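*Asks:* any chance you could fold what I've pasted below:
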Amino acid sequence: MAFPMPPPALPSGLPEPREALPVESADECSDSDDCDDFHDPDDWDGQPWEVVFPSDSPLLATTYESSDGLFDALREFCIENQMGLITLRSQKDKDKTRTIKYELVCDKSRYNPRESTAKIRNTTTTKLTANCPFKIIVQSLQTKNYEWSMRIVSPLHRDHGRSKNLTEHYHWRRLTEEQMNLLVDLCLDKAISCRSVHKQLCQKWPKIPIRRTDIYNWRWKVNQTKRQGYGPANDFVRTLSESEKVWIWGLDWIGDEFRFRNVAWGYHKGGKMWQQFSSCLQIDATYSTNFYKMPLVTVVAVSSEKTSMPICYGLLNNEQVASFEWFLKQVSRFQRVGIISPPEIVITDKDDQLCNAIRQVFPNTQLQLCVFHINSNVVLYIKKWWNEANGSLDSDMDDDQDNADAADVQELERGNTKVKDMKNAKLGPLPKRVLNTRAGMYLLWRYMVYNRSEDDFNQAWRQI
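*Replies:* Predicted coordinates:
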């Protein structure tokens, strides 16, 4: 499928598509045993071993009309003897129209030294392969009416044992067109893991020689084809400019490095919600929990029906004031474009960098903290400090206090629920004396958070 090139509106100088695999497919083995065609061999003693060709073998006694028929028979022979072959060189006829000769050697011989696939850094490690002399020649001779035959040059294997399974040989792991079509369809579905893709292939074709590492490489290739070879970050920028669901977006592009430093965007559905409910926003950032390993900032609008909806997102280079200011300026620009009123209240998790940036961009906005997260931290720290101060208590008392903590946490959660409906947020009068226990600490804290009376708040504060 052809994909459109990035529009002119994108920053110029996007990097060219890369053609490299993230891992070397021949270095890892699959954990599944369903695809093994070889039986476990006896322990190799380090001595050379010879492949025995029976005298009545069709490979030696007969000729084949085509090379495909001979190679199919040779494949079955290699599977039985637990080895793999590769083409060392081939020869064409005088007219250069067809191949008439193949020289086949062991795929573990020094005739086929594996090139290093390291792209991140160059290594000086010498990679040596087995000095295996096994060699056969397949050719089409005029004396045999141009039919294909095989002759043995050396049946001896050296410096390596028999293969343990078929997946050790890359050329045996090539897929048919039907298998490849199914693999591509599965790789395009992000909800299906590579382990599941491998399992489905092995269930449909029990003898398919494929490793799970091959699935990773094929998925990478499929994604590269879908992105036209661009990296994930640059492809994401192109998606923002082409997607019909994106309402507006902003980009902080680094021209010399061909990448973005910060990016912000919003969708049409969130923009409509923002136009109706703009007085209260929630802003929070998550650290390295996305594909790009960048902090993701989410702006959430709160409706009059006490529901919420994300309205704006941002990927930032870091969580410093400068990055937050850039993002909030983009939010302010989105607000002006959509003819949206500035927020009156912004709820955060008390991130100092974010709060300072909000004060710079929205100076007339009131900053508030989330009650639910505050209560969760209070329960955690009261339990921690109480255990440290009373470390000599026995285990039975600790179990009783843990049970009491569970009840107190449930009570605080009920209090969080009641806050959503202010008419049920009233509490009874504060007791004049509260026991010096964890339950007493929770009770005083609940009065401090939910009571509307300033006198009760001050009294609870003095007792706590």
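*Asks:* all contacts plus neighbour counts: C-alpha atoms, from now on.
*Replies:* Will do.
*Asks:* and Pro363, what element?
*Replies:* Using DSSP states H and E, Pro363 falls within no helix or strand.
*Asks:* check contacts around Ala285.
*Replies:* 295-298 (CA atoms under 8 Å, 6 or more residues apart in numbering).
*Asks:* of those - the most surrounded one?
*Replies:* Leu296 (22 neighbours; other CA atoms under 10 Å).
*Asks:* nearest residue to it in space, please, no chain neighbours.
*Replies:* Closest residue to Leu296 apart from its sequence neighbours, by CA to CA, 6 or more residues apart in numbering: Leu315 at 4.8 Å.
*Asks:* please give the structure of this sequence too, so both can be compared:
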Amino acid sequence: MTKSLAKPRNILTDLKERNKESVTLIKQVYNARTRWCKGQREDKTELQYLITRLEENQSVYFTRANSEETTLEDLFFAHPKSIDMLNTFPTVLVMDSTYKTNTYRMPLFQIVGVTSTKLTYSIALAFLSFERENNFIWTLAMFVGLLTSKNNMPKVIVTDRDLALMKVVAKVLPKTDHVFCYFHIRKNVKGAFLLWE
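*Replies:* Alright, predicted model coming up:
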């Protein structure tokens, strides 16, 4: 059921429906899922397994290591269908990071696009060692490399008020309008939907 992407609570419910006398706890379901996932990886580390899966799905990915080439610092990846969508609908993009969502506590930077029918689609993800200008410059350079034409540059980029990201967007995509997300600025600007830079 884990392979079918069933949620742990649904797995537990199914187990209890199949066997009314089952005393299985949710913790046991999580432990069994963890063991199954480790078995899928075989002797590979989590990162090696991720890269293997990216290659199996023919995803485009780029890595960047530290100067001694001993530690991976940044990982950028995008699915081929996402790249096709980007080159079809490059006009409006949203960029943001999430925190503490993985074992390594690395920020996960996501780039999302908006279609002409106002649907969103995921373009690319990047695990970053830090949210510094250097990391964002590298990430946006990898992103720009996904565009098939210089005429396909985004017209609008929506971000939060991350100063490093704001500077990099202005450097890497100087002709793109930069808009701040209302959700991130509403404490400072009441009644505004978007604040133009």
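*Asks:* quick one on the thing from earlier: restricted to strands, list the contacts of Ala285 of the first structure.
*Replies:* Among the contacts of Ala285 of the first structure, the members falling in strands (DSSP state E) are 296-298.
*Asks:* how many neighbours does Ile123 of the second structure have?
*Replies:* Number of residues near Ile123 of the second structure (other CA under 10 Å) recorded here: 25.
*Asks:* typo on my end, Arg53 of the second structure
*Replies:* 12.
*Asks:* likewise Ala126 of the second structure?
*Replies:* Every residue meeting other CA under 10 Å relative to Ala126 of the second structure is counted, giving 24.
*Asks:* repeat that for the one 4 residues further on.
*Replies:* Phe130 of the second structure has 14 neighbouring residues, counting by other CA under 10 Å.
*Asks:* Lys171 of the second structure now?
*Replies:* If we define neighbours as other CA under 10 Å, then Lys171 of the second structure has 11 of them.
*Asks:* need the three-state assignment for it.
*Replies:* What DSSP: H, G, I helix; E, B strand; the rest coil gives for Lys171 of the second structure is helix.
*Asks:* about what we covered before: which residue lines up with the residue nearest to Leu296 of the first structure in the second structure?
*Replies:* Correspondence of Leu315 of the first structure to the second structure, assessed by TM-score structural alignment: Phe127.
*Asks:* which residues does the alignment partner in the first structure of Met153 of the second structure contact?
*Replies:* When the first structure is aligned by TM-score structural alignment, Met153 of the second structure is paired with Pro342. Each residue near Pro342 of the first structure by CA under 8 Å, 6+ apart is listed here: 278-279, 332, 335, 362.
*Asks:* now tabulate those in JSON lines and tack on neighbour count, distance to Val153 of the first structure and secondary structure.
*Replies:* As requested, the contacts of Pro342 of the first structure are exported to JSON lines (neighbours: other CA atoms under 10 Å; distance: CA to CA, whole Å; DSSP: H, G, I helix; E, B strand; the rest coil):
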{"residue": "Ser278", "neighbour count": "19", "distance to Val153 of the first structure": "82", "secondary structure": "coil"}
{"residue": "Ser279", "neighbour count": "19", "distance to Val153 of the first structure": "85", "secondary structure": "coil"}
{"residue": "Ser332", "neighbour count": "18", "distance to Val153 of the first structure": "78", "secondary structure": "helix"}
{"residue": "Gln335", "neighbour count": "18", "distance to Val153 of the first structure": "79", "secondary structure": "helix"}
{"residue": "Phe362", "neighbour count": "19", "distance to Val153 of the first structure": "82", "secondary structure": "coil"}
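*Asks:* quick check, central residue of the second structure?
*Replies:* Leu125 (3.1 Å; CA atoms, centre = their mean).
*Asks:* mean per-residue distance, the helix ranked longest in the second structure to the first structure?
*Replies:* Longest helix of the second structure, by residue count under DSSP state H: helix 26-41. Mean deviation of helix 26-41 of the second structure relative to the first structure after superposition (mean CA distance after the TM-score superposition for the first structure): 3.3 Å.
*Asks:* what about that helix, distance to the chain center?
*Replies:* Helix 26-41 of the second structure sits 24 Å away from the centroid of its parent chain (CA atoms, centre = their mean, to the nearest Å).
*Asks:* what residues does that helix touch?
*Replies:* With CA under 8 Å, 6+ apart as the criterion, helix 26-41 of the second structure contacts 2, 8-9, 11-12, 49.
*Asks:* now rank the residues you listed by neighbours and give me the top one.
*Replies:* Top of those by neighbour count (other CA under 10 Å): Leu12, with 20 neighbours.
*Asks:* quick check: that residue vs Arg33 of the second structure, distance?
*Replies:* Per CA to CA, to the nearest Å, Leu12 of the second structure is found 12 Å from Arg33 of the second structure.
*Asks:* ok, which stretches of the first structure are strands?
*Replies:* Applying DSSP E to the first structure gives strands spanning 49-50, 85-92, 99-106, 135-140, 148-154, 156-157, 246-254, 259-267, 280-286, 296-302, 308-315, 345-348, 366-369.
*Asks:* thinking Lys16 of the second structure is in contact with Ser22, fair?
*Replies:* Yes: counting by CA atoms under 8 Å, Ser22 is a contact partner of Lys16 of the second structure at 5.7 Å.
*Asks:* so how far is stretch 20-36 of the second structure off the chain centroid?
*Replies:* What separates the centre of stretch 20-36 of the second structure from the centre of its chain is 29 Å, taken as CA atoms, centre = their mean.
*Asks:* check which residues of the longest helix of the second structure are buried.
*Replies:* By 16 or more other CA atoms under 10 Å, the buried positions in helix 26-41 of the second structure come out as 29-30, 33.
*Asks:* tell me the one among these nearest to Asp160 of the second structure.
*Replies:* Ranked by distance to Asp160 of the second structure (CA to CA), these are led by Tyr30 at 34.2 Å.
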